[in-house]
Structures are given as C-alpha cells and as structure tokens.
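Engineer: just coords:
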C-alpha cells in the first residue's frame, strides 16, 4: 500500500490523502487549504472562476496531478496538466461537510465517485442549492455547472446556460432510498425551460466495489454526518477524519475506536496537539453555561454559533423551551434542517420560527422549499420588536444589519463559536462589537480589549476536535503499527510520543508498507 499526503500534512485543514494499491486508488478527503488560500486571497478576493483551475494550479493550491475536470482546464493549461501523473482514483471518501475537507472535491474529474454518509451528502447538496453561484467551485457537489469556452482561444470559461446539471456518482455509507428525490431536485426545475439535475447512480458501500473493502463509522464532530473509515487492502488502514469524544455522540466515536484496533495504519487528525489546554469543554457544559445566561437575560437574546453546527442549534432550541422563549433561525438554516429531514426523517424545524427578513425577492430554494412548506413558521422583525423578551435569535456577524429592523432595546448576545484565527477575523470581531454596543447588548463569550483585540471567554464553545490527552489515550488504545498525522500544525508531537512508529510526511511525500 502506498500513501501520499498531498496536502494537510502540517496545516489544520486542506486534507488531501491518496491511498493506492494494485492500480486501485482512493482519496481521503480533498479539502481547501485555507492557510494557503489566505496567502493570496481574502473574503472579497478569490480565484477567477472564468479561468477554471488556472489560478489555483499556478499558485500551488492544488496538487500537480492530471485528475481534474476537463471543463475547468483552459486551453493554455491543458499541455501542462497532462504532463503530470494521472493517479488512480476510484472514489473520494468524504469525512464530513466542512470545506477544509471537501472544498476542492468539485474540481476532481467528474468520473471520480464521492463517498459519504447520507447526512454529509445532504448537507453538501443544500450548500450547493443555497450558494447562489458562489465565488469558487467548492459548492458544486454533488451536481455542477458544465463550463464551456467563451472565446475562440479557449482562455475564458463560462457556465453553459443550455446544459442541464450533471451529477457525480454517489456512494452512501448506508442505503436510504427516500433520499433520491431530494438529491436530484433543484428548486425551480419544475419550469419546462429550467435546467435540471441529471440523476446519477446512487449506491451503498455494500453494493459497490472500489478496489478495497471499506467500512464507514459515524463519529462525533461539530457537524452532523462526520464519518471515519477503515480501509482493508493488503494491510488495514483507519482514517479518523475530524473527531472528538466530548460531544453528544461521543459513544459513536468509541465504536470506531474499538474497530480501529485491528488496523495496522492509523491516519489521524492532530488539530489540538500544538495547544496547551487545561480544560476540555463539552457540549453539555456549553448548554449548561448558556442556559444560566438566558435564564437571567432581559429582552432579546442572540445566539451566535457556527453555521451548520446543528448540535449547538438543538442545544439552543432546548434552552429556548426551558426559558419559555422561541428560537428563531434564518431561512438558510431552515433549508439545511429540511435537508436533514429528507435523510433522517426527523423534523428539527418543529417548534422553531424562521426570520422573515426584508428583501426584494426570495431565491428559488427559499420560495419553493422553505416558504412553501413552512410559511406559518415565519416571523417578521416587527413582531420580534414588539415582544423581544420572548425570543432567542440565531444571528451571526453577517446578520447584524437586520437588527436595524428589529431595533433591540438592549439584550444579551452569546458568542458560542471558535476564536478568531487571523487578522481579518479580528477586524470582524471589532465590527461585531460595534454593532452590539450600538444596540446596548450585554455580551458573553468575547470582549474587545484596549488594543482593539478580541479576548475570548471559556465555557461557551466546545471544540470540534479531540483534546491532546484524549488523542494520546486513543492512539495507545488502538496501538497501530504506524501513525500518520494530518490536519495538524505540530506533526512532531507524534514522533516525540511514539518514535519511529510515527510516520511524519511533508506535503507531496509518499510512504509504502
């Protein structure tokens, strides 16, 4: 078995791992490396989609391989790309729906199947539906817009407005037949002239031969649907993806750990190995701490947590019920919860309200899915304004302008998400602080110091990643022959703890066993 870490060897995110044996190959994730992207791009400056993968290729933001969609390669890049190897790739195994693990999958050759849990695929489909085109291609999963040459030289690419949307072959970790209608439905395609999604095959891992025996295991993470994999070839390999023990589904992670004891190779994340941490906040502690704040809160409460952190959303829903308030989510949140319902059959929107913001028109996904199915859930900002003490509003920094319609008279703001990880994010927190001060909010979770820098409080956010000490215990429990660290800024921690058993690779390096 040959393993190549193409990206993510010494950064948190950007995981791109290739496993090859007997002319069969798999990618384990194929994510965006935000650390590398940030060297060249920022929020309002991204790759030029009219040039396909040209910018990403020349800035070394993609592995130099001949594995990308033909329609994304402009004519002046074709000869260069074809000089590079075309490694075997029967499929890409997606661990979860965070872009640092899946954000470059849409660039891969369209014949490469995607493997993931039904929940992960549903979230990715909802991301695509609601992206509105986006500034890069990362959202185009599982369906995508075909690109064609706009000019005769083939330098400029544009979406083919006449072509329907092809979709990739989808391989689910478990079979769910009722999911197909949602997977191949694009809101608005009812019109005879509208472009439609061209259905592809949907199989389950048990029904598909990918050259390896593959077992998928649900694990606990800060997004639903997270999956770890065990791959059986001549040797057995276990891949954790991102995982933890301190969420509500920690027992699922334990099941994977028990199975991983038979693996010879463990490829594991090490997000928190470079951090000196003396406490490991659990999701239960976050719930309890936030509940105490809301119980004492006067006026409107705003809960700010990461997009698609549905476990945290459900915690705030429970807090709302206990404090006799109603939880209000955005229309986009509602669409994602609808997508989860299509997979799991659980109506997580029941008992929630949907914020009806003032805008000129609704996009098709909101008009035809959210409004059509949940119109009675909508609540206007004026209604919130009249009875502010009755609600918890799920808003983040980018929703702040809508507060000018609600006009809060003070209130409580709970920041329940990750800390800033760059200078631009620090500026965003300063702007957020200005909004909150304007409306007179009592702020929990962070504050701005005298130098204009955000200072974060503990206890209102639980990491999506396993703590360093728990990871040490898991590796000792699994006791693999070899450990390959990824998704970490401190790969040498593994060498220091397990000596030669730790195979520390740099990006692009290969290792065979």
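Structural biologist: In hand now; what should we look at? Since the model is a prediction, treat every value here as computed from it, not as a measurement.

Engineer: make it CA atoms for all contacts and neighbour counts henceforth
Structural biologist: Noted.

Engineer: quick one, helices of the stretch 301-450 of the chain?
Structural biologist: 310-322, 331-344, 364-365, 372-374, 381-386, 403-406, 423-438 (DSSP state H, counting those that start in this stretch).

Engineer: which secondary structure elements does the first one contact?
Structural biologist: This means helix 310-322. Packing partners of helix 310-322 (3 or more C-alpha pairs under 8 Å, 6 or more residues apart in numbering; DSSP states H and E): helix 283-296, strand 326-329.

Engineer: ok now the shortest one, how far from the chain's centre?
Structural biologist: For strand 326-329, the distance between its averaged C-alpha position and the chain's averaged C-alpha position is 23 Å (C-alpha atoms, centre = their mean, to the nearest Å).

Engineer: Can you name every helix or strand that it contacts?
Structural biologist: So strand 326-329, by 3+ C-alpha pairs under 8 Å, 6+ apart, packs with helix 310-322, strand 353-355, strand 391-394.

Engineer: Wait, a helix at residue 25?
Structural biologist: No: under DSSP: H, G, I helix; E, B strand; the rest coil, residue 25 sits outside any helix and is assigned strand.

Engineer: How much space separates it from residue 3?
Structural biologist: Remark: distance between residue 25 and residue 3 (C-alpha to C-alpha, to the nearest Å) = 10 Å.

Engineer: cool, residue 80 as well?
Structural biologist: 25 Å.

Engineer: any common contacting residues for residue 25 and residue 3?
Structural biologist: Common neighbours of residue 25 and residue 3, using C-alpha atoms under 8 Å, 6 or more residues apart in numbering, are 18, 19.

Engineer: Could you count how many residues lie near residue 65?
Structural biologist: By other C-alpha atoms under 10 Å, the residues close to residue 65 number 15.

Engineer: Which of the three states applies to it?
Structural biologist: Assignment for residue 65 (three-state DSSP): coil.

Engineer: Point me to the residue sitting closest to the centre of this structure.
Structural biologist: residue 98 (1.5 Å; C-alpha atoms, centre = their mean).

Engineer: ok, and here's another one to check against it:
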C-alpha cells in the first residue's frame, strides 16, 4: 500500500493560497481544502472580467484553474455539447475520480472558495465555526455559481447551450452535507440558522452532522481534527491515519494569537504519532529574517489600539480584515474602556449573532450587547436576511444623522469598501486605525492610495500604514498576520519531526531547502503542479 498526493495549478504549490491537495490511500480519496487561487485567477480575470456563469466550468478549465477530474464536479455546471473533458484529456492530471470528502481547514476563500463547484453530495468535514462562517458569507454575499459553498441553486441548460439559474423560486436550493467537529450537541438556534433560507428561494435542508470526539472515519481512513490559532475562528489541522503512517495537514496556523495554546497542543500531540508526512503552510517563510526581531502578538495589537482610542477625539474608524473577530473583540474592549459604542455592519452582526450562539467561540451577541450598535447602509432594496436582522435589532440600529451629531460616541468597524457611508456621516476629523495587512501587490497598492485619499479628504489622523512592511522602523504594531513566523515554523517542524516534509502555501521554498534540504532524518519534498508524489 502507499499514499499518493496530487497537486494542481494554483493549488497551494509555489504560491500562497488556493490549497487543493488530493490524498489517496487505502481505497479512499480526500481533498485537503478546495480553495480559490486569487493569484492564478487574477492572471486572467478581475473585478469586471469574471469567469462566466453561463459557461459553467468552461472558463476555469480553459485556464487550468481547477483540477481536470470529471467525476468530482456538479453535473449542472457541465454543458454536454462543449466537450470540455475531451479538450483536457491530454492534461497529465486528467482522470475520472470519485472522492469521499473535503477536509476544510478554515473558512477563508483561498481554502474553501471552489467547493461551490463540487458535486453537492460530496461531504465537507470542518469545524462548526467554519461551517457557520461559510453559510453567513454566502447568505450575505452576491449569488453566483462561485459562491455556492454551502447550498446551490440548480442550473438549467438553455437551447442555445448556455447555463442559467432556475428562475422558478419555488424550486429549493440544494444544501451540501457538512460534518462538523464540535465539543457539544448543536444548539437549536444553530440548527435553525443552518437550515434557514436567506431569501425567497427555500432550502432543501441537509442537517449539520456533529462529530463530538475530534475523530471520524472517512471511507477506510481514520481522521483526526485539531483546533489551531489563526486569524479566523474555527481554523484547524487534520491528521489522516493511513496504513503507512500519519499524514498531517496544518492548514493555516500561527503562534501569535490569543488561541496560541491550540497550535501548541496540536504540535505536541502530533509529535507523539507515528508520522509519515507533514504538509505545512509556509506563508511567512523568508530568508530575510533578522534574528532578535520582536514578534508582535494579538495582545500587543490590542494594547496599541486601546492606547490610540483613549486619546482619540472625534469619530474613530478601525479597519481590519473581514471575519478577524479576535481583532473585533480587541476593538470592542478598547471602546468600552472609554464608554464609546462599537458600530458594526449588518454583515458583521449577522455573523456575530450565530457564532455567539454556537458555544465554540467566546463572542457577544450583537443584538443584545449594550456597547454594540448596528449600522445599515442606504439601499433602494434590502435583502431579506438584512431586513429580518434589522427588525430584530431595532434598539441597536444607528443612522448617519446620529453619528454626525455625536461622533465622539462611536468607534466604527469599517473598511475601504464601506467608505461611501462617510459621505452621509460627513465627519470633520477623527482617527483612522489601519489594522490590516500591508499592500503586497500592485492592485492593493492602488487601493491603498485611494484609501489614503479618503482619509485625507475627511481630515482623519492615520495610525498604521497600508504601505508599510513589518519589522521596519515605520512599523506600528497595529496588525499581526494569521501565519507562523519563520522561527515558529522551524520549531513546529522539529517538534513534530516527520519522516517527510512537504511545504505548501509559500513563495519561499528556499527557506525550507536551507534548513532541511540536506537532512537525512527529515526528507524534504517539493510539490509541483500537475504531478503526484507516492509515499513511502
């Protein structure tokens, strides 16, 4: 027997994000994540030039953005007359395949985004928070064939061979089976949320299936889940117990957050296993690391945000990554210390409400918490999920007029994409706290320039710098990322001490070559798109 691992273009190989790694052993096939590669997709598409829903899988297959595996995808996204599979038949990775599931490490789209393309009967195994976040994102987002991670609208093939969504709103969306790792029975409010349709179209519900002991058997393989620290709740690592030994997949993890003990537990317990292979992320791997450089933690960020808000005059805006709820709680605590109120968007309120009820994450319910207000953007037509939410939070509802008259009472959780609301609020000065990742590509640089123009227009004092790189003299500790530092990666690898080491989700494979390229006890493997590795 052997373990076979297959890798695909934009699948976490020689780049950051888009993880989709196929593991096959003992008659069982599992994908480790099935994410969208923003880097690969942005080579051909952008905000205004997107893969066409009317062409189903066609545009993505044409640019090798998804694995050429006919047996894993939704039938309603395949146009029979297009002969796509014949066109990619010569691809080295092409074959018909049946898989038993997807192990989803967390709910960031570069790990989950292409699940929407998979056959709706393929189960997803993940944490309870990751499942709930995925549904909340879909409920609140734009409906298209690339966003249907939890449930999907059936597509129709028209006479001209194009695909369109079923226009009969009485036909239900089909929900995908999710098996969720959790420490308790599912609360009724969570079950209701999961099976509740966000709009007019009903759901054909598939209940969440709880896994209570962090262990489950999928096909012929026992699988283990560990919670790890990351910049989004519910992140986890997986262990697959193959006949040849354990294969571990780290997902994304760090040691700098307030749940660092979870990563430490994973590392220590993994080190006791008969380990064949460690697949580890290397987002922050670098050869330019300066020894002795201070590693900031989430607590350092929380302390700095509190310091700024205590001295602030006028309206305060805190800008941080979407669904970074640990950062949101840090801002909330700083807001309470000065008797201000935290203002969140309806999207954030929708997510916070269900996560506060799931019993897995320590979060306040925004609809009953006195220091939280909910701001609703101006809309000609409000979505059904948002109308229902606003009806439930009448006492927390906040208007632009109230903010205009009392700007010193509030701290807004806004990002660049919420800036149009500032025109109605019309603040005259205040503080803008930039607590998100710095620009690392040309598109983000352009967005950072526009962000700075808005900040200057409304005379905000800027703390943090969207152009700054960490560990430079200008770096203000207002953000830490969701990934382990280079020295932390080395510590994790040495503690776990696998026979084989396979880095993914990295742009610096040379870091791993430097430290493990000549080692005999830990053999380094460099994955390549379109190829497979067979162990042992």
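Structural biologist: Alright, I've got the coordinates. On a predicted model such as this, the values are computed, not experimentally measured, just so you know.

Engineer: circling back to that earlier point, in terms of packing, which of residue 80 and residue 3 of the first structure has more residues around it?
Structural biologist: When residue 80 of the first structure is set against residue 3 and neighbours are counted by other C-alpha under 10 Å, the residue ahead is residue 3, at 20 against 13.

Engineer: wait, doesn't the more buried one sit right on residue 507?
Structural biologist: No: counting by C-alpha atoms under 8 Å, residue 507 is not a contact partner of residue 3 of the first structure; they are 11.4 Å apart.

Engineer: State whether residue 28 of the first structure is indeed within a strand.
Structural biologist: Yes: Residue 28 of the first structure: assigned to a strand according to three-state DSSP.

Engineer: list the contacts for it?
Structural biologist: 15, 16, 17, 18, 19, 92, 93, 94, 95, 239.

Engineer: And the residues you listed, which two are furthest apart?
Structural biologist: The two members of the contacts of residue 28 of the first structure with the most space between them (C-alpha to C-alpha) are 19 and 95, at 14.9 Å.

Engineer: So between these two, which is more surrounded?
Structural biologist: Ranked by neighbour count (other C-alpha under 10 Å), residue 19 of the first structure and residue 95 place residue 95 first, with 29 against 23.

Engineer: What does that one correspond to in the second structure?
Structural biologist: Using TM-score structural alignment as the criterion, residue 95 of the first structure maps onto residue 105 of the second structure.

Engineer: Excluding chain neighbours, give the residue nearest to residue 180 of the first structure in space.
Structural biologist: Closest residue to residue 180 of the first structure apart from its sequence neighbours, by C-alpha to C-alpha, 6 or more residues apart in numbering: residue 202 at 7.8 Å.

Engineer: residues touching the one you found, list them.
Structural biologist: Neighbouring residues of residue 202 of the first structure by C-alpha under 8 Å, 6+ apart: 169, 170, 171, 172, 180.

Engineer: Tally up the residues packed near the first one, please.
Structural biologist: By the measure other C-alpha under 10 Å, the count of residues near residue 169 of the first structure is 20.

Engineer: go on, the fourth one?
Structural biologist: Residue neighbour count, defined by other C-alpha under 10 Å, stands at 24 for residue 172 of the first structure.

Engineer: ok, and which of the helices and strands packed on helix 310-322 of the first structure has the densest surroundings?
Structural biologist: Compared across those, strand 326-329 shows the largest average neighbour count, a mean of 25 (mean count of other C-alpha atoms under 10 Å).

Engineer: superposed on the first structure, where does the helix or strand hosting residue 110 of the second structure end up, distance-wise?
Structural biologist: Residue 110 of the second structure belongs to helix 109-112 when assigned by DSSP states H and E. Overlaying the first structure shows helix 109-112 of the second structure at a mean distance of 0.5 Å from the equivalent residues (mean C-alpha distance after the TM-score superposition for the first structure).

Engineer: Can you pull out the residues in contact with that helix?
Structural biologist: Contacts for helix 109-112 of the second structure (C-alpha under 8 Å, 6+ apart): 17-20, 33-38, 104-106, 149.

Engineer: What's residue 135 of the second structure aligned with over in the first structure?
Structural biologist: Using TM-score structural alignment, residue 135 of the second structure pairs with residue 125 in the first structure.

Engineer: right, and its match touches residue 142 too?
Structural biologist: Yes: contact criterion C-alpha under 8 Å: residue 125 of the first structure and residue 142 qualify, at 6.2 Å.

Engineer: So for the two, which sits in the more crowded spot?
Structural biologist: residue 142 (27 against 23).

Engineer: That one and residue 28 of the first structure: what is the separation?
Structural biologist: 17 Å.

Engineer: Next: residue 213 of the first structure.
Structural biologist: Taken as C-alpha to C-alpha, the span from residue 213 of the first structure to residue 28 of the first structure is 14 Å.

Engineer: Same check on residue 480 of the first structure?
Structural biologist: 19 Å.

Engineer: Which of the contacts of residue 202 of the first structure fall in strands?
Structural biologist: Using DSSP state E, the subset of these located in strands is 170, 171, 172.

Engineer: Most remote residue from the middle of the first structure, which is it?
Structural biologist: Of all residues in the first structure (C-alpha atoms, centre = their mean), residue 152 lies farthest out, 37.7 Å.

Engineer: hang on, it is in a strand, isn't it?
Structural biologist: No: per three-state DSSP, residue 152 of the first structure lies outside any strand segment and is coil.

Engineer: Show me what residue 391 of the second structure lines up with in the first structure.
Structural biologist: By TM-score structural alignment, residue 391 of the second structure lines up with residue 372.

Engineer: Residue 77 of the second structure too?
Structural biologist: Per TM-score structural alignment, residue 77 of the second structure is aligned with residue 72.

Engineer: what residues are up against the spatially closest residue to its match that is not a sequence neighbour?
Structural biologist: Closest residue to residue 72 of the first structure apart from its sequence neighbours, by C-alpha to C-alpha, 6+ apart: residue 52 at 4.3 Å. Neighbour list for residue 52 of the first structure: 71, 72, 73, 74, 157 [criterion: C-alpha under 8 Å, 6+ apart].

Engineer: Residue 52 of the first structure and residue 211 of the first structure: what is the separation?
Structural biologist: Counting by C-alpha to C-alpha, the gap from residue 52 of the first structure to residue 211 of the first structure is 31 Å.

Engineer: next one: residue 349 of the first structure
Structural biologist: Here residue 349 of the first structure is placed at a distance of 41 Å from residue 211 of the first structure (C-alpha to C-alpha).

Engineer: Please consider this matter closed, and thank you.
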